[in-house]
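K.L.:
any chance you could fold what I've pasted below:
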Amino acid sequence: MTATARRPFGARLAEAMDAHGPLCVGIDPHASLLADWGLPDDAEGVRRFALRVMEALAGRVAAVKPQAAFFERHGSAGVAALEEVVAVGLQTGTLVVVDAKRGDIGSTMGAYAEAYLRDGSPLAGDALTVSPYLGFGALGPAVDLARESGRGLFVLCLTSNTEGREVQHARTSDGVSVAAAVAARAAALNAGADPLGSVGLVVGATVGDDARLAGVDLAHVNGPLLAPGVGAQGAGAPELARVFGSARRQVLASSSRGVLRAGPDVSALRAAAGAAASEAAAALR
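P.N.:
Presented below is the predicted three-dimensional model:
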């Protein structure tokens, strides 16, 4: 990594959001999207899909977010395609959030951290999504290596799936919700960071009043809030205001289908991403 890349992820993301708008485009090569693009549902189809997205959007959006599962389902050749996405991001100065949602304990979490956060690893983008539901403290190896390498984390906090509420809204013996405890730990790691810390949260843009009901202080987190669900999944200005309130300046809106369905034409993808970035900026203003 270069000296520039070693600057804290939160600072680099804030600059990218200022330059390109608060949009992260998901790279999700679903079988149906591959078919729509006239591509085969195999590792080569995934590779061509992902690299076309990077050709269209590298250097033009705040970040891209390849969903690791759609690459992994094609085995080692699919993972190699993910490595190419990460490499193009590094070459073009485009922030890459690897959406792998890793979470484990001890040496296993350490190995995940080495794979996705260590300098020199071909899978190490600029940030990684992680799951805290084996205990936030179990993420220690990832927290330490992210800080050391200038990378970031997005920790699952309030997700849009209905099943998530039974865990995220559960209360500890002192009455604090699990989601609120996760947010508080992230806030502690971001203390003093300016303009944004490097430990963000994943908060669904369609979760409605969940932050208020769970007692989650999103503004206090002082880190980026990755918000899936913007655009094709239905979240616009009213929904974002309801979910994030005064924390809207921290939001990195995530959209995949709303942009990707414009492909495979490069100019159409660029136009769709530009429109989505403008809409996100207006919705979060």
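K.L.:
alpha carbons only for contacts and neighbour counts from here, please
P.N.:
Noted.
K.L.:
number of residues surrounding the residue lying closest to Leu39 once chain neighbours are set aside?
P.N.:
The spatial neighbour of Leu39 that comes closest, neighbours along the chain excluded (CA to CA, 6 or more residues apart in numbering), is Gly45 at 5.2 Å. Neighbour count for Gly45, taken as other CA atoms under 10 Å: 19.
K.L.:
next one: the one 4 residues further on
P.N.:
Residues near Phe49, counting by other CA under 10 Å, number 25.
K.L.:
what's the next secondary structure element after the host helix or strand of the residue nearest to Leu39?
P.N.:
Using DSSP states H and E, Gly45 sits in helix 43-57. Next helix or strand after helix 43-57 toward the C-terminus (DSSP H and E): strand 63-66.
K.L.:
run through who's touching that following strand.
P.N.:
13, 16, 23-28, 82, 85, 94-99 (CA atoms under 8 Å, 6 or more residues apart in numbering).
K.L.:
and for stretch 177-188?
P.N.:
With CA under 8 Å, 6+ apart as the test, stretch 177-188 has contacts from 132, 136, 157-158, 167-172, 199-201, 214-218, 220-223.
K.L.:
now do the buried residues in it.
P.N.:
Within stretch 177-188, the residues scored as buried using 16 or more other CA atoms under 10 Å are 177-184, 186-187.
K.L.:
so how far is it off the chain centroid?
P.N.:
Its chain's C-alpha centre and that of stretch 177-188 lie 18 Å apart, by CA atoms, centre = their mean, to the nearest Å.
K.L.:
and the end-to-end length of stretch 233-242?
P.N.:
Start and end residues of stretch 233-242 are separated by 16 Å (CA to CA, to the nearest Å).
K.L.:
which parts of the protein are helices?
P.N.:
Using DSSP state H, the helices found in the chain span residues 9-20, 31-36, 43-57, 68-72, 75-92, 106-117, 140-149, 165-168, 178-190, 210-214, 237-244, 257-260, 266-284.
K.L.:
stretch 148-163 spans what distance, first to last residue?
P.N.:
From its first residue to its last, stretch 148-163 covers 34 Å (CA to CA).
K.L.:
about what we covered before: I'd like the buried residues of stretch 177-188 as CSV, with distance to Ala277 appended.
P.N.:
Shown next, in CSV, are the buried residues of stretch 177-188 (distance: CA to CA, whole Å):
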residue, distance to Ala277
Ser177, 33
Val178, 32
Ala179, 28
Ala180, 29
Ala181, 31
Val182, 28
Ala183, 26
Ala184, 29
Ala186, 26
Ala187, 27
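K.L.:
please give the structure of this sequence too, so both can be compared:
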Amino acid sequence: MADDEVTIERPGFGARLQAAMEAHGPLCVGIDPHPGLFDQWDLPHTPEGLERFTMSCVEAFAGTVAAVKPQSAFYEQFGSAGIAVLEKALGALREAGTLTVLDAKRGDIGSTMAAYAVAYLSDHAPLRADAVTLSPYLGYGSLRPAIDTALGTGRGVFVLALTSNPEGASVQHAGGPGASVAGGIVNAVREDNRKAARKGQLGSVGMVVGATTGSAVEHLELDLASANAPLLAPGIGAQGGTADDLRRVFGSALPHVLATSSREVLAAGPDVAALRSKALESAEGLRELLA
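P.N.:
Predicted structure coming up:
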């Protein structure tokens, strides 16, 4: 390195997310172009309808909420035309300075996982997002290419840790209290976030923890707060998660919760102003709920 060359360390995703949550509230709005919403919004089930739906959401949420989470599957079902809409949305949100979490739940091994890392987390990928959701159930170590790429580019990941779907418990609870699969994920995330913790920053390796998982965190003896991780929390709002549920599930980790809402906010569409108003209302309600 030349004497006059300066290395500038990029701010991590966790630090950027923390700032966005402080500015806008702890809400991540999902863009889920579900067929039922196409009907509700009186849109055709076509790539053109998908683009109108998506870009209305982008217009409403950009600069309004802490993060926006497009669900990749709803775009993939339209083939290359759908992926083009997703790419356009990610680019527009990036230009607006709004953080994006691509909900793709990828999980693979070796060179395939490395390719997913390039696709979503590298600097010049057309589908790059600020963070991506990952499934660790081929072993947490299989996610290493994506985690390392994210940390190297100032991006983040959200690893599925404790989900509220009925099938999840058969895997995530296996091993029981103190030795569960979910506990192993929490421990691994803690290790990956140690550097950020030493700097007093929120880590960039987050976890997905359902807000309606009841007593599972307590039963499995999971220490969520010590992981220093952003906690992407589905289940609040239309799915019925209450303040008592949140305190029971997240405890002292409550300040790290980024709550997701899709249906409750999207039901306000298709009017852009109504969508924006509902998002602002939801974010303020969550700020009070999670205080």
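K.L.:
about what we covered before: any idea how far Asp271 of structure 2 is from the aligned residue in structure 2 for the residue nearest to Leu39 of structure 1?
P.N.:
Counting by TM-score structural alignment, Gly45 of structure 1 corresponds to Gly49 in structure 2. Separation of Gly49 of structure 2 from Asp271 of structure 2 (CA to CA): 15 Å.
K.L.:
repeat that for Ala89 of structure 2.
P.N.:
For Ala89 of structure 2, the distance to Asp271 of structure 2 (CA to CA) stands at 18 Å.
K.L.:
likewise for Ser135 of structure 2?
P.N.:
Ser135 of structure 2 is 35 Å from Asp271 of structure 2, where distance means CA to CA.
K.L.:
same thing with Gly241 of structure 2?
P.N.:
Per CA to CA, Gly241 of structure 2 is found 27 Å from Asp271 of structure 2.
K.L.:
same question for Met55 of structure 2.
P.N.:
Distance from Met55 of structure 2 to Asp271 of structure 2, by CA to CA: 12 Å.
K.L.:
equivalent analysis for Lys195 of structure 2, please.
P.N.:
Lys195 of structure 2 is 44 Å from Asp271 of structure 2, where distance means CA to CA.
K.L.:
then Gly184 of structure 2?
P.N.:
Taken as CA to CA, the span from Gly184 of structure 2 to Asp271 of structure 2 is 44 Å.
K.L.:
ok, back up a step: dump the helices of structure 1 to a markdown table, plus distance to Asp126 of structure 1.
P.N.:
Shown next, in a markdown table, are the helices of structure 1 (distance: least, CA to CA, whole Å):
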| stretch | distance to Asp126 of structure 1 |
| --- | --- |
| helix 9-20 | 7 |
| helix 31-36 | 26 |
| helix 43-57 | 15 |
| helix 68-72 | 14 |
| helix 75-92 | 9 |
| helix 106-117 | 8 |
| helix 140-149 | 9 |
| helix 165-168 | 26 |
| helix 178-190 | 17 |
| helix 210-214 | 27 |
| helix 237-244 | 24 |
| helix 257-260 | 21 |
| helix 266-284 | 20 |
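K.L.:
looking at these, spot the one closest to Ala124 of structure 1.
P.N.:
Counting by CA to CA, Ala124 of structure 1 lies closest to helix 106-117 out of those; the figure is 4.1 Å.
K.L.:
post-alignment, that closest one versus structure 2, mean distance?
P.N.:
Compared with structure 2 after fitting, helix 106-117 of structure 1 deviates on average by 0.6 Å (mean CA distance after the TM-score superposition for structure 1).
K.L.:
relative to helix 140-149, how tilted is that helix?
P.N.:
On the basis of axes from the mean of the first three to the mean of the last three CA atoms, to 10 degrees, helix 106-117 of structure 1 is oriented at 30 degrees to helix 140-149.
K.L.:
please work out which residues of structure 2 line up with helix 106-117 of structure 1.
P.N.:
Against structure 2, helix 106-117 of structure 1 falls on residues 110-121 (TM-score structural alignment).
K.L.:
next: stretch 213-230 of structure 1.
P.N.:
Using TM-score structural alignment, stretch 213-230 of structure 1 pairs with 219-236 in structure 2.
K.L.:
count of residues packed around the closest residue to Pro228 of structure 1 other than its chain neighbours?
P.N.:
Leaving aside its chain neighbours, Pro228 of structure 1 sits nearest to Ser254 (4.6 Å; criterion: CA to CA, 6+ apart). Neighbours of Ser254 of structure 1 under the rule other CA under 10 Å: 27.
K.L.:
quick check: closest non-adjacent residue to Ser256 of structure 1.
P.N.:
Using CA to CA, 6+ apart, the nearest residue to Ser256 of structure 1 is Gly26, at 4.3 Å.
K.L.:
same check, this time on Ser149 of structure 1
P.N.:
Per CA to CA, 6+ apart, closest to Ser149 of structure 1 is Arg6, 6.0 Å.
K.L.:
ok, that neighbour - contacts?
P.N.:
149-151.
K.L.:
repeat that for 10 Å
P.N.:
Contacts for Arg6 of structure 1 (CA atoms under 10 Å, 6 or more residues apart in numbering) come out as 12, 119, 126, 147-151.
K.L.:
which two of those have the greatest separation?
P.N.:
Once CA to CA is applied, those give Arg12 and Asp119 as the farthest pair, at 16.9 Å.
K.L.:
what is the end-to-end distance of stretch 240-258 of structure 1?
P.N.:
Terminal-residue distance, stretch 240-258 of structure 1 (CA to CA): 17 Å.
K.L.:
mind checking how far it is from the chain centre?
P.N.:
12 Å.
K.L.:
now check Arg185 of structure 1 against structure 2: what is it aligned to?
P.N.:
That one, Arg185 of structure 1, aligns with Ala188 by TM-score structural alignment.
K.L.:
name the residue closest to the centre of structure 2, please.
P.N.:
In structure 2, the centroid-proximal residue (CA atoms, centre = their mean) is Val101; its distance is 4.5 Å.
K.L.:
contact partners for it?
P.N.:
Taking CA under 10 Å, 6+ apart, we find Val101 of structure 2 in contact with 28-30, 67-71, 90, 128-133, 155-158, 232.
K.L.:
against Gly231 of structure 1, how distant is the residue opposite it in structure 1 once aligned?
P.N.:
Aligned by TM-score structural alignment, Val101 of structure 2 pairs with Val97 of structure 1. Noted for Val97 of structure 1: a distance of 19 Å to Gly231 of structure 1, by CA to CA.
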